[in-house]
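Visitor: sequence unavailable; structure follows:
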């Protein structure tokens, strides 16, 4: 999305803040589209580039720990609340430590999360406001966790490549698509192919990771490492705020359409669906353990603790 792209573009806040805070000692040379997001981790870890934005959800088969956002209902139903929950989670010291340990195994250091909103909305030619509405619905899904969740909910997940799902909806091969609201509206133009979108719990978050080559980071003086950490945290706040703005713009635009419906599950139905999909937490834990990563239980505990701390905040103590 444009707002997020501006943050990382040449002359954008991240480049500028690092330069100013370090008195010119950190100067980023931003190269657009040097590697596909799915290949950035390998490129950074092996030193082909110093820093980059890794599409960690694309790596879920190898690193399922980073696919925790595909656990149904792990974030709140309200999209704006969910984004700030994500931010609180990624800024949590325990989560950061776990991410840093796992990224270091690949030769990289985790700097901050590029939160890009949800990826679990139900764009459909049929209205979905209850759990029962999902029964038998043919929906395009990508990741394993999403496909299994849909199947558990009674829907029929269909694997279709990103370049083909629009034609699949138009021709009736599928009834709809599971993807994010900003992506579905702005990039995929799903509102021209479907009649409604329902905020869904299937992959309530999609986040890329800004990472740096571990050897390069470790070679920096301590003060520059600290500046990188501090500016990265500030930028994470900017990204989350921009993401909230995008969600609001999309919701407003879709609500304004006379021939399209922006929907939510009826009262009690979201909780009913999330409860039905509770076993997917154990599926995720099993996948993490099978990958050889020991941090699954600790990660879940840290996620829940970070959310609880976020919601415990009082503006007028």
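Guide: That came in fine, so what should we check first? None of these values were measured; they are calculated from a predicted model. Numbers count the residues shown, from 1 in each chain.
Visitor: contacts and neighbour counts: CA atoms only from here.
Guide: Will do.
Visitor: can you pull the contacts of the residue most central in space within the chain?
Guide: Nearest residue to the geometric centre of the chain (C-alpha atoms, centre = their mean): residue 206, 1.3 Å. By C-alpha atoms under 8 Å, 6 or more residues apart in numbering, residue 206 lies in contact with 57, 69, 115, 116, 117, 118, 119.
Visitor: another one to put next to it:
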């Protein structure tokens, strides 16, 4: 009997130790701005699993698709209020809180490749600026990612800036609409969920939507058969951020794991999306009804010159927006990218 009792006690202690060893020290409920079926979200799920593995189970990330808890435009406030613990999202969604978020979130026409934006963020002062911008909201900016230079969906041939004149196009509010309006287009407010229907019914002729592979898989190119690829306008900043309170409670080694894991995430997303885009372009080229338009360097430069005038106008909307404008343009000039 005594031996049996000792064995039971031993098993109970072992069970407690086992449970303790596998219990996460820090649980993070993080909402993405991507739907669960997107490649972006799948890559983010792999990132969450890696963080758990790298931290030996001490960090447990519950990654939720867009709209699971709050709207995609409300995650910044939701983190501050403790409704969620973090987000992976397009920074530009918060331009309503400060135009600076719209400017750094998508400085239309500034970046021609994902490496340029990530170099600015990681080595050109972007990360430090985002840390400063998020501080008043009780949010810790962990790191930067992006997707890819977005394609452009169009029902009519677009070979340059002149073809934008009078074009009814869907574009998000803020700087994107402002730049296209300056180029002579007629921007239309339309949620992303209504782009396909809007194109089908002739409400719009074209759309600033997302990367080529996503457009292709969604059937956009089948109804808007004149896509522009590579894109010439949009490269959104995607930020990974968490509650400052949660961050401050973490030991330094876990903070380092999270920080470095985001750099790994950014490489994964940009690389896999580029591969997916290449496959989608090859597939689209097999369809005789689809004509892919690739703007010349001359036309891309024309569009950028228009965009540059609007950067400056947009920067006048807030002191923080002016900081973003000065920071980004300085980086572009110093690296011969302007």
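Guide: Looks like it came in fine. Because the structure is a prediction, the values reported are computed rather than measured.
Visitor: rewinding a little: residue in the second structure paired with the residue nearest to the centre of the first structure?
Guide: With TM-score structural alignment as the criterion, residue 206 of the first structure lines up with residue 236 in the second structure.
Visitor: swap in residue 233 of the first structure?
Guide: Under TM-score structural alignment, residue 233 of the first structure pairs with residue 263 in the second structure.
Visitor: what about the residue nearest to the centre of the first structure, distance to residue 170 of the first structure?
Guide: Applying C-alpha to C-alpha, to the nearest Å, the value for residue 206 of the first structure to residue 170 of the first structure is 26 Å.
Visitor: circling back: if you rank the contacts of residue 206 of the first structure by neighbours, which is first?
Guide: Neighbour counts for the contacts of residue 206 of the first structure peak at residue 118, which has 29 neighbours (criterion: other C-alpha atoms under 10 Å).
Visitor: does the residue lying closest to it once chain neighbours are set aside sit in a helix or strand, and which one?
Guide: Distances taken as C-alpha to C-alpha, 6 or more residues apart in numbering put residue 205 closest to residue 118 of the first structure, at 4.2 Å, once the chain neighbours are dropped. Per DSSP states H and E, residue 205 of the first structure falls between elements, in no helix or strand.
Visitor: quick one: residues contacting residue 205 of the first structure.
Guide: With contact set as C-alpha under 8 Å, 6+ apart, residue 205 of the first structure has these partners: 69, 70, 75, 82, 83, 86, 115, 116, 117, 118, 119, 120.
Visitor: sitting in strands, which of these do you find?
Guide: residue 115 (DSSP state E).
Visitor: out of the contacts of residue 205 of the first structure, who's nearest residue 140 of the first structure?
Guide: Closest approach between the contacts of residue 205 of the first structure and residue 140 of the first structure, by C-alpha to C-alpha: residue 120, at 11.0 Å.
Visitor: comparing the lengthiest helix in the first structure with the second structure, how large is the average distance?
Guide: In the first structure, ranked by residue count with DSSP state H as the criterion, the top helix is helix 222-255. Here helix 222-255 of the first structure, set against the second structure after superposition, deviates by a mean of 2.0 Å using mean C-alpha distance after the TM-score superposition for the first structure.
Visitor: buried residues, that helix. List them.
Guide: 224, 227-233, 235-244, 246-247, 250-251, 254 (16 or more other C-alpha atoms under 10 Å).
Visitor: that helix packs against which elements?
Guide: Helices and strands touching helix 222-255 of the first structure, by 3 or more C-alpha pairs under 8 Å, 6 or more residues apart in numbering; DSSP states H and E, are helix 2-8, helix 13-21, helix 79-91, strand 108-115, helix 181-182, strand 261-263.
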